[in-house]
Every structure is written in structure tokens, then in C-alpha cells.
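Visitor: What follows is a predicted structure for the sequence shown.
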Amino acid sequence: MSALPMEAPGGDRPFLTGVVEGFYGRPWRDLDRRAYARLLPRLGLNSYLYCPKADPFLRRQWQRHWPRPRWRELLGLAACFRGAGLHFGVGLSPFALYRRYGDTERRQLRDKIRRLQELRGDLLALLFDDMPGDVPDLAERQAEIVADVRAWSPRTRLLMCPTYYSCDPVLEKHFGAMPADYWSRLGRLLPADVDIFWTGNRVCAERISTADLAPLARAFGRPLTLWDNYPVNDGALRSKHLYLEPLPGREPGLRSRLAGHFCNPMNQAWLSLPALRGLAELHATARPPADWEARELGASLWTRLRRDGALFQREGLDGIAPDRRRALAAEYADLPGPAAAEVAAWLRGEFAFDPACLTD
């Protein structure tokens, strides 16, 4: 089943909706990623970006190519998404490349882009998130890198994540003071056809409205693409919760102000599906039947998640007594299917946050 084309505001490019696998910690299995090539079209979603922070060849070791067996797996994964009629791409995070971008680094980047082109994806993201940003000419340096990639890959839809991708003050706390006029300078310097990621007024925004987006769209000089950090649960606090409600707190009509909307999912692939139903309903890409989750996750599991979902989302692991947690883990472990296995593993603490994941 092919994904339906959706027009973006102000042009004939498709409006991108889907998954950006951009979280820290335990990544998904390729088996589950391939399942998404089947699941996303059923929701009317059309895009998948592969950029798990745990893949070293996309971030700290970006100059190196994947070992041959893993590269064959990625080629197969890309072919799977293409075969489903989905937009597919990779998010490359060339760590702090803007600090030194000479002839050697430029050649390394060109070689990496050429290798990524072998995947035959129609999307490519350059991600400068979660890196030091206290460089006075940060916008100019990043725009130079993006312009080179645009020249090397002219037929690919290019997306870019700024270092300061939210109004959240936590970014300056961790990555240094944002250079003056960074957003407007970046907007003026980037090619007009480059999409810019934005997470909202907070890194993990509880609410996003058209009023939130308007001043940033003016600063960047284009509609933004949401990198929506719901239902992601990769942090020290969020990893203790399962976010099972459909995408909440997003104002209807956001699509008229956006070029695309991606959700960054949980470390649990199958349990992220209810949230993605909310993404589909927000943008009216499809109207899944009322029993959609029961069909995809398993009827017995969905019955129990309707019973326990509020507990898992609001109270989390710390709000469940140890004996009760063990009993629930055993109950879910007895149920069939990968989603039930994810619940059981989470209850057993197998998705616990590891600070080492931040030193990728």
C-alpha cells in the first residue's frame, strides 16, 4: 500500500508526517522498523527518518562507514520502506563539525553523503542538536555545511535541525549561550528549500499551538517541521513512563503552519503506536477504526493497557510498588506479541536510563 501524497503549505512538496527515530538509549530492532513500513501507511503517515543516537556511525564516528553486515541490513531496510511507498531517509549528526570544517572534513562529509546516497532515500537530515553551540558564527558555519550537502545531493529533500531547536532555556544551560540572532541568521543563509526542525517552546512540549510557531516561522523565513518529542521516553525521568495516550495538546490546524510533523517515538516501538494514531488524527491523514490498536497490538494486551495505561503514563515505575510491578511483569509476559514483551521488559527495568548513552 502506497502512502498518499500530502501537499505542504506554499508548494507542491509533500507534507511529511511520520517517525523520526532520534532517541537516546536502546534502539529499535530492524524487525520492528520493518513492521513500521507496514504500519505507517495504515495510519496514512508517509515518512520515516532513521537517526538513533545509539548508532555511532551517524554521530561521534560519523566519518567511518558501517561494517559490511550492518550496511547490508540498512540497504534492506531502506528498500523495505521504498517498497511501501514511504519517504525514507537518514539523519546524520556530524558531531561539532562546524568547529573545524577544513578540506579534510569537507572531503569526509562528501564521502559520507555519497555513501548515504546508496540507500536511495529521498530524505536526508543534517542534525546539529545536542552539541556545543557557543560559537559566534555558528549560523554561518552550519549554513556552509548545509549548502555543501545541498550541492552534493540536489534531488534529496534536505532537513536540518539547529543546535537551538526550541525556546527551552535548558539548551543554553547544557550547550552554551545561543549566538545573537542565531535563528534569523540561519534562516537567511540556508537554502530556501531546506526544512528546519523545531520541537516547540520546550524540548518536550506539553502543548504546541499555531501562535507558538508564528514568531519562529518569521525568524527562519519558512514554515517549520515539527520534531515532536512525544511520546519519546529516553531520559532519566521519562524512561520511567509509558506514554500511551494519542498525541495530546496539539492545536488542530497546525498543519497549515508546517512543512511536516514527525514524532520521536519511545524506546518501545510497538507501544508507540497509540501516540502515532493521534498524529494521524491531528492531520486527518487516515481514520483508523476504533479497534485499530487491538488489531495491531493484540486484543488481550489492549484490554490490559486500557486498564493500566493511566498508571504507566502518570505514575510510572516509581509509583508502582515492587510486588505489584513483578506481578504485572509476569502477567504481561504471558501475553503473546512484541508489544506485550515490551511492557514486561519495561516493568522489569530493562529500559532503565543509562547516563552513558549521552556520551555517544
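Guide: Looks like it arrived, so ask away.
Visitor: going forward, measure contacts and count neighbours with C-alpha atoms only.
Guide: Will do.
Visitor: Report the distance from stretch 329-343 to the chain centre.
Guide: 25 Å (CA atoms, centre = their mean, to the nearest Å).
Visitor: take the one below as the second:
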Amino acid sequence: MNKSDMPALGIIEGFFGRSWSWADRESYANFLAPNEFNFYIYAPKDDIYLRKHWQQDWPSETKQQLSRLRNVYREAQIDFGIGLSPHEIYLDRSPERYAQLITRVKQINELSPDILCLLFDDMRGDIPNLANLQIDYMHRVAEVSTAKRIIFCPTYYSFDPVLEKVFGKVPDNYWQDLNKNIDKNIDIFWTGEKVCSAEYSVNHLNSVEALLGRKPFLWDNYPVNDSAAKSNILQLRAVNQSHSQIQQNVSGHALNPMNQAWLSQIPLASLTRAYREKNNYAPEKTFTEITDALCGENLAQTLLQDLSLLQDKGLAKMSVEEKTELLKRYSAFPQNPFCAEIIDWLNGGYTFDPACLT
């Protein structure tokens, strides 16, 4: 497949809990470009100025950091995006709310993002005519935004029943209204058959395309590990075989990484290989080659040896002896950022805090 035939491939920093440092975010420009990714979207759940306090501009220091980050990605020729989540704005449809939203988009325009996402995930959804209320906001945002690509995230971004359990029953004709009324130039995020889908089938993606009236833009919740259960594991394996077969069925593909920025590079780097190699893609071989390239042969061998313990058994089920042995093993690689994150994780530095969800 020629690079020009690839859908947009990138990452969205869109997880709960402990977020990345500014230095880690900047370093990702040097990781994404050589691995054939073409976008990065800034949307950490702990940025209150994108979520609960979305009406307010960032403090000057944060906005300076974002401006610098945007310039780093521009120099690397990687598209830079922002994800805005105006929390349950549709519960208050006053003129003031509309004005606040337009003002906020103009503030975001000052950063000259290439991509702007309007995200209605993780919000109450059992509201009549929800789709058209959200579309109205989406179209107003699109009119004002200077971004070249606009992506909409619906409240119901999967058929996974857990969404109705948490956010209420999906309104009648929700997806059909999105198909009929949202501008066809606007992409729509979709996570697959589940919120955290293990794989993607062509048949499923074709059915979603018919439902939404456009190819879905995948928000892939792998290797993210920000939940109570998944914070106990490090998702290091390469993406599975199904990712190599869906090039023609998506408009884009964004991976949501782990809270551990450096370790995330291992699974993330496998996505573009899956798209490029198609039927020749071999996940286990890819994992070995990526860890060799990123971590060096010795550490790569150690990670391969411990992969089942780190990703399958996980921290909560480890014995004291297993944890002690792992700490000893990875302490043998001093000042190594990959090992530093493993050690921090083993010592409870990434323990899930339910407060992060609010």
C-alpha cells in the first residue's frame, strides 16, 4: 500500500488518570514521524479546561506549553489536534452557552490546530433528540474553527451495552439522525463492537459505515490502561491481525495510549506496520522487532520473557516474590525510560484512583 493510500493514522491522548509530562508529549513528535503516523490529538481527561471548565481558556503558562507543543509537531510535519469536551452543554441550551462555546473555539484557534474534535463521550445521553442537539453544536463549531479536519465523538460510539448502562438508553434514531443531518465532511469517532475492542472486523465496519453514512474514524482503546482493571496491566503486545485488514474501511485510526508514555511506543509502533504489511503482518514477530529497535536487544529479551506476567497476570495478581524479582530485573537498566516506567508502575505510581473519572 502506498503511503498516499493510507487513512490518517495517529494517537489521541485521551485517557483518565495520570497524564503525560510536557516533555513526553514533545518527544512523541520524534517517535510518530519515523513510524509513519501523521497526527497527535491532545485530549487528556485531566485537563479541566477541555472538560468540566471548558468555558475557560487555559492559564497562560499552559497555553504557552500548548503553543510550543503545536510548533514541535509542525516542525515534525505531524498534524496537531485538540479535543474539546463541553460537558453536557446540551442540558443548557441558552444563548449564553452557545456564545461561550464559540468563544472557546476561537481561543483554541489561537493555537492553529490542524484537527479539532468535539467530544460528547462520557456524558449523559438519554435525552430526546440528542443527536440533533449535538449536531447543532457541531456545525456551529465547524463554522468557526480554523482546523482543516473536524471529528465528532458521539455519546454512543459503540454498540457496547455498557454505554447505556452508564449514560442511559440511547435515544431513538440517534445514529440515523447523525447519518442524515451531520455534515458529510465531518468525521465520526467509533470504538468498534466494544468500548475496548479486541479486534475489528470488516463486516462490522461496513455496517457502521452504512449506519453513519461515512467510514468511521476509529478511536482504538488499545493499549490504554486507565481503568480500575487495566491499570494493573501493561499492554505491550503488538496490535492483532485484524488491524491489517481494515485499510479500506476507516477514514482514520487513532490509538489511545497507556498512561506510560514510553512503554506505549511499543504497541503503538505496530499499527502502521499492520496497515503497511497487510497479509504479511505477524504480531509476535513485530513485537520482537519493535522492542529490539526501541529498547535494545537485552531489554527486548527481558520484556519478551516477562510479557505474560506484565500483560496477562498483572500487578494485582503478582506474588511478592514476582514483584521483587521484576524490580531487581528492571533496575539493572539504570536511567532507561522504559524501565523507569515499569519500576514506577510496580511501586504503585499508576494506581487507579476513581476520583479521576470525575
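Guide: Thanks, I have it. Keep in mind that this is a model prediction, so the values were computed, not measured.
Visitor: How about the counterpart of F81 of the first structure in the second structure: what's its closest non-neighbour residue?
Guide: By TM-score structural alignment, F81 of the first structure lines up with Y73 in the second structure. Spatial nearest neighbour of Y73 of the second structure, excluding adjacent residues (CA to CA, 6 or more residues apart in numbering): A29 at 5.7 Å.
Visitor: Wasn't the one you found part of a helix?
Guide: Yes: counting by DSSP: H, G, I helix; E, B strand; the rest coil, A29 of the second structure is located in a helix.
Visitor: That one -> the first structure?
Guide: Under TM-score structural alignment, A29 of the second structure pairs with A37 in the first structure.
Visitor: Let me know whether G133 of the first structure touches F175 as I believe.
Guide: Yes: shown here, G133 of the first structure and F175 form a contact pair, counting by CA atoms under 8 Å, at 5.6 Å.
Visitor: The stretch 251-360 of the first structure: strands as residue ranges?
Guide: 258-263 (DSSP state E, counting those that start in this stretch).
Visitor: can you give me the helices in it?
Guide: Using DSSP state H, counting those that start in this stretch, the helices of the stretch 251-360 of the first structure run over 273-282, 292-297, 299-310, 322-333, 338-347.
Visitor: okay, the ones you listed in TSV with mean neighbour count and distance to E21 of the first structure next?
Guide: Shown next, in TSV, are those (neighbours: other CA atoms under 10 Å; distance: least, CA to CA, whole Å):
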stretch	mean neighbour count	distance to E21 of the first structure
helix 273-282	22	13
helix 292-297	16	20
helix 299-310	15	23
helix 322-333	16	25
helix 338-347	22	17
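Visitor: residue furthest from the geometric center of the first structure?
Guide: D323 (34.7 Å; CA atoms, centre = their mean).
Visitor: Now check the second structure for the residue matching that one.
Guide: Using TM-score structural alignment, the partner of D323 of the first structure in the second structure is E321.
Visitor: For D129 of the first structure, list the residues it contacts.
Guide: Residues in contact with D129 of the first structure (CA atoms under 8 Å, 6 or more residues apart in numbering) are 93, 161-165.
Visitor: What's Y164 of the first structure aligned with over in the second structure?
Guide: Under TM-score structural alignment, Y164 of the first structure pairs with Y156 in the second structure.
Visitor: out of everything not next to it in sequence, what's closest to its match?
Guide: In space, Y156 of the second structure is closest to L163, 6.6 Å off (CA to CA, 6+ apart).
Visitor: how deep is the one you found tucked in, by neighbour count?
Guide: L163 of the second structure is flanked by 22 other residues according to other CA atoms under 10 Å.
Visitor: just to revisit the earlier point, cross the contacts of D129 of the first structure against strands and list the overlap.
Guide: In this view, those that belong to strands under DSSP state E are C161.
Visitor: Pull the number of nearby residues for the aligned partner of A210 of the second structure in the first structure.
Guide: Per TM-score structural alignment, the equivalent position to A210 of the second structure in the first structure is R218. Residue crowding around R218 of the first structure was assessed by other CA under 10 Å; the count is 14.
Visitor: With N203 of the second structure instead?
Guide: Neighbours of N203 of the second structure (other CA under 10 Å): 11.
Visitor: repeat for the one 3 residues further on
Guide: By other CA under 10 Å, 17 other residues sit near N206 of the second structure.
Visitor: Mind telling me what element it is part of?
Guide: Using DSSP states H and E, N206 of the second structure falls within helix 202-212.
Visitor: Kindly state which residue of the first structure is aligned to E193 of the second structure.
Guide: That one, E193 of the second structure, aligns with N201 by TM-score structural alignment.
Visitor: Next, the contact list for its match, please.
Guide: By CA under 8 Å, 6+ apart, N201 of the first structure lies in contact with 166-168, 208, 212.
Visitor: now those as a markdown table including neighbour count and distance to L226 of the first structure?
Guide: Shown next, in a markdown table, are the contacts of N201 of the first structure (neighbours: other CA atoms under 10 Å; distance: CA to CA, whole Å):
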| residue | neighbour count | distance to L226 of the first structure |
| --- | --- | --- |
| S166 | 19 | 10 |
| C167 | 16 | 13 |
| D168 | 16 | 15 |
| I208 | 20 | 10 |
| D212 | 13 | 12 |
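Visitor: ok, of these, which one's closest to G44 of the first structure?
Guide: Ranked by distance to G44 of the first structure (CA to CA), the contacts of N201 of the first structure are led by I208 at 21.6 Å.
Visitor: so how much does the helix holding N206 of the second structure differ from the first structure once superposed?
Guide: Averaged over the aligned pairs, helix 202-212 of the second structure sits 1.0 Å from the first structure after superposition, using mean CA distance after the TM-score superposition for the first structure.
Visitor: Just give me the neighbour total for the match of F81 of the first structure.
Guide: For Y73 of the second structure, using other CA under 10 Å, the count is 24.
Visitor: and K63 of the second structure, how far is that from D47 of the second structure?
Guide: 12 Å (CA to CA, to the nearest Å).
Visitor: Overlap in contacts, those two.
Guide: Here K63 of the second structure and D47 have no joint contacts, going by CA under 8 Å, 6+ apart.
Visitor: could you pull out the helices for the stretch 101-250 of the first structure?
Guide: So, for the stretch 101-250 of the first structure - with DSSP H, counting those that start in this stretch - the helices run 103-117, 138-152, 170-175, 182-189, 210-220.
Visitor: need those helices in CSV with distance to A290 of the first structure, can you?
Guide: Below are the helices of the stretch 101-250 of the first structure laid out as CSV (distance: least, CA to CA, whole Å):
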stretch, distance to A290 of the first structure
helix 103-117, 39
helix 138-152, 43
helix 170-175, 39
helix 182-189, 42
helix 210-220, 28
